[in-house]
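Enquirer: Sequence and predicted model, in that order:
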Amino acid sequence: MEISTRPFRKDDLSRCLLIEEHTAPKNRYFADVADYFTTTRGELTVALADGEPAGFGKLTVLFDGSAWLELLRVDPQFQRRGMGMAIYRRYLEQIKDMGCPRAAMYTGVKNVASAALAEKNGLHRGREFKGMTLEVEKAPRNKADGLALVADKDRAAFLLEPCRQAFGDTMCCNHTFYQMNEGTYGGFVSQGWLYEGEGCVLALGARFQPKRALYIAGLHGDLEKGLSYAVGQARSRGVPRITVHFPREDKAMEEFYLSQGFVQDPSDDVVMEGDF
């Protein structure tokens, strides 16, 4: 079998959707992001078996210039036959060519195969995160004002730097784990994802699929005030759910979100990361 890689083409879509259906039936979203991924820096790569698509994956350059490795899918009949390694080889070529200082991805804490593949390609296990989701229709209708959009990246750094330890040095939006630094702060401001109020900092947004969920990428200070604002934003935008990730060991945040009606996701996540 000859294995090769090339950039995604529009006529690959139907085959890639079928691969996703077979590999991630409960986490299918490629149809919604295929066009979006062609607009971001970094290649959407297809792995070929004798010229036919057998897997795909995306490298995305984040706000701070680091590489985020996502959406890796390999047809079950071609798993453990070199397709994943071929996509990672293309990842590593891009990391070198674009000068990305760091690369990262996430997987479930129990997904041994995914973590092993990442480790073979220079990544190591980092922080673990717990995910939770709130159905907005079940949330109380509390006062939902008192926060304002942050429009200045220096102000963003002033607000967020003191939160780094509480956030595990990471902010998560659409299961994309952003390392906290000036590049990320500026990116969040540019996307309209950062809010402040008296005694409260809230990072809230959606990288893609904005009608499906809003993501609390960070919440600090007056937690109830920030969450009420997030719920109000979701209601005003017609978004049905809010999702959050926070360090697995942060029991206080876990208790807070549980008390507000959030339900724990089926699996915790681990960030695999490495410097290049």
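Expert: Thanks, I have the structure now.
Enquirer: From now on I want contacts and neighbour counts done on CA atoms only, so please keep to that.
Expert: Noted.
Enquirer: buried sites along the helix or strand harbouring Tyr91?
Expert: Using DSSP states H and E, the element containing Tyr91 is helix 83-98. Within helix 83-98, the residues that qualify as buried by neighbour count (16 or more other CA atoms under 10 Å) are 83-88, 90-92, 94-95.
Enquirer: and here's the other structure:
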Amino acid sequence: MNAVDMSIAIRLAKPEDMAALCALDTWLPQDARRAEEIDSWVRAGQAHVALMDGRPAGYGVLTYGFFHDGFIELLMVGPRFRRQGLGAALIEHLTGHCRTQRLWTSTNRSNLAMQSLVQRLGFIRSGIIEGLDEGDPELIWRKVIRPST
């Protein structure tokens, strides 16, 4: 199936979405603390769930702790839902909900798919952080969504 065949809807995640979000998260099997993070994001109103034909297929987290600007802290698309436009839809949704002039995100240098996606959506590479994941630096990206006044 491709994105044309699927109906995408995005909304704030609810506590009853927890099991589905945990099932989609590919990092959770490596670190059980991720479930606590997901729960915290959901309860804080920071997690947005993407539904494809009514089923949870991915989620994104929008926070404001990065120098008080919007920050896409996490974008997770379930493996079987990738390459169908869901990541772009989530980022566009989060961009539309961002309350600040700038929106930031980051990804590992090894994550070429995410780098391609954010570039395509108008983000500009803005920096690098070494040492978070040994041998795989974190690349920082920003997008101006509202010009300063």
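Expert: Perfect, I can see it now. Predicted model, so just to flag it, every value in this text is computed and none were measured.
Enquirer: What does the TM-score come to for these two?
Expert: Superposed pair, TM-score by TM-score structural alignment, normalised by the length of structure 2: 0.82. Supporting alignment: 140 aligned residues with a CA RMSD of 2.2 Å.
Enquirer: ok, residues contacting the helix holding Tyr91 of structure 1?
Expert: Counting contacts by CA atoms under 8 Å, 6 or more residues apart in numbering, the residues outside helix 83-98 of structure 1 that touch it are 3-5, 42-43, 45-48, 54-57, 59, 67, 69, 72, 74, 101, 103, 117, 121, 276.
Enquirer: Could you count how many residues lie near Arg80 of structure 2?
Expert: By other CA atoms under 10 Å, 9 other residues sit near Arg80 of structure 2.
Enquirer: how near is the residue mapped onto it from structure 1 to Asp64 of structure 1?
Expert: Aligned by TM-score structural alignment, Arg80 of structure 2 pairs with Gln77 of structure 1. In this view, Gln77 of structure 1 and Asp64 of structure 1 are 37 Å apart by CA to CA, to the nearest Å.
Enquirer: Look up the closest residue to Arg142 of structure 2, ignoring the ones flanking it.
Expert: Leaving aside its chain neighbours, Arg142 of structure 2 sits nearest to Trp104 (4.3 Å; criterion: CA to CA, 6 or more residues apart in numbering).
Enquirer: now the strands: where do they sit in structure 2?
Expert: Secondary structure of structure 2 (DSSP state E): strands at 8-12, 47-52, 55-66, 69-77, 102-108, 124-129, 138-144.
Enquirer: could you redo those strands as CSV and give each row distance to Trp27 of structure 2?
Expert: Converted to CSV, those look like this (distance: least, CA to CA, whole Å):
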stretch, distance to Trp27 of structure 2
strand 8-12, 21
strand 47-52, 16
strand 55-66, 13
strand 69-77, 9
strand 102-108, 14
strand 124-129, 20
strand 138-144, 16
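Enquirer: Let's have these in a markdown table, adding distance to Ala35 of structure 2 and mean neighbour count.
Expert: Listed next are those as a markdown table, based on distance: least, CA to CA, whole Å; neighbours: other CA atoms under 10 Å:
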| stretch | distance to Ala35 of structure 2 | mean neighbour count |
| --- | --- | --- |
| strand 8-12 | 17 | 17 |
| strand 47-52 | 13 | 23 |
| strand 55-66 | 13 | 20 |
| strand 69-77 | 13 | 21 |
| strand 102-108 | 20 | 22 |
| strand 124-129 | 25 | 14 |
| strand 138-144 | 22 | 19 |
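Enquirer: among those strands, which is nearest Thr26 of structure 2?
Expert: Closest approach to Thr26 of structure 2 among the strands of structure 2 (CA to CA): strand 69-77, 8.0 Å.
Enquirer: The closest one to helix 86-97, inter-axis angle?
Expert: Angle, strand 69-77 of structure 2 to helix 86-97, by axes from the mean of the first three to the mean of the last three CA atoms, to 10 degrees: 160 degrees.
Enquirer: Off-centre distance for strand 69-77 of structure 2?
Expert: A distance of 4 Å separates the centroid of the chain from that of strand 69-77 of structure 2, by CA atoms, centre = their mean, to the nearest Å.
Enquirer: quick one: the strands in the stretch 101-250 of structure 1?
Expert: 102-108, 124-135, 147-149, 170-173, 176-179, 194-197, 200-205, 214-221, 241-247 (DSSP state E, counting those that start in this stretch).
Enquirer: Indicate which one of these is closest to Gly186 of structure 1.
Expert: strand 194-197 (9.9 Å).
Enquirer: which part of structure 2 lines up with the closest one?
Expert: Against structure 2, strand 194-197 of structure 1 falls on no residues (TM-score structural alignment).
Enquirer: can you tell me which residues contact Leu204 of structure 1?
Expert: 193-195, 214-218, 230.
Enquirer: One more pass at 7 Å, please.
Expert: By CA atoms under 7 Å, 6 or more residues apart in numbering, the residues touching Leu204 of structure 1 are 193-194, 214-217.
Enquirer: which of these sit farthest apart?
Expert: Leu194 and Leu214 (12.7 Å).
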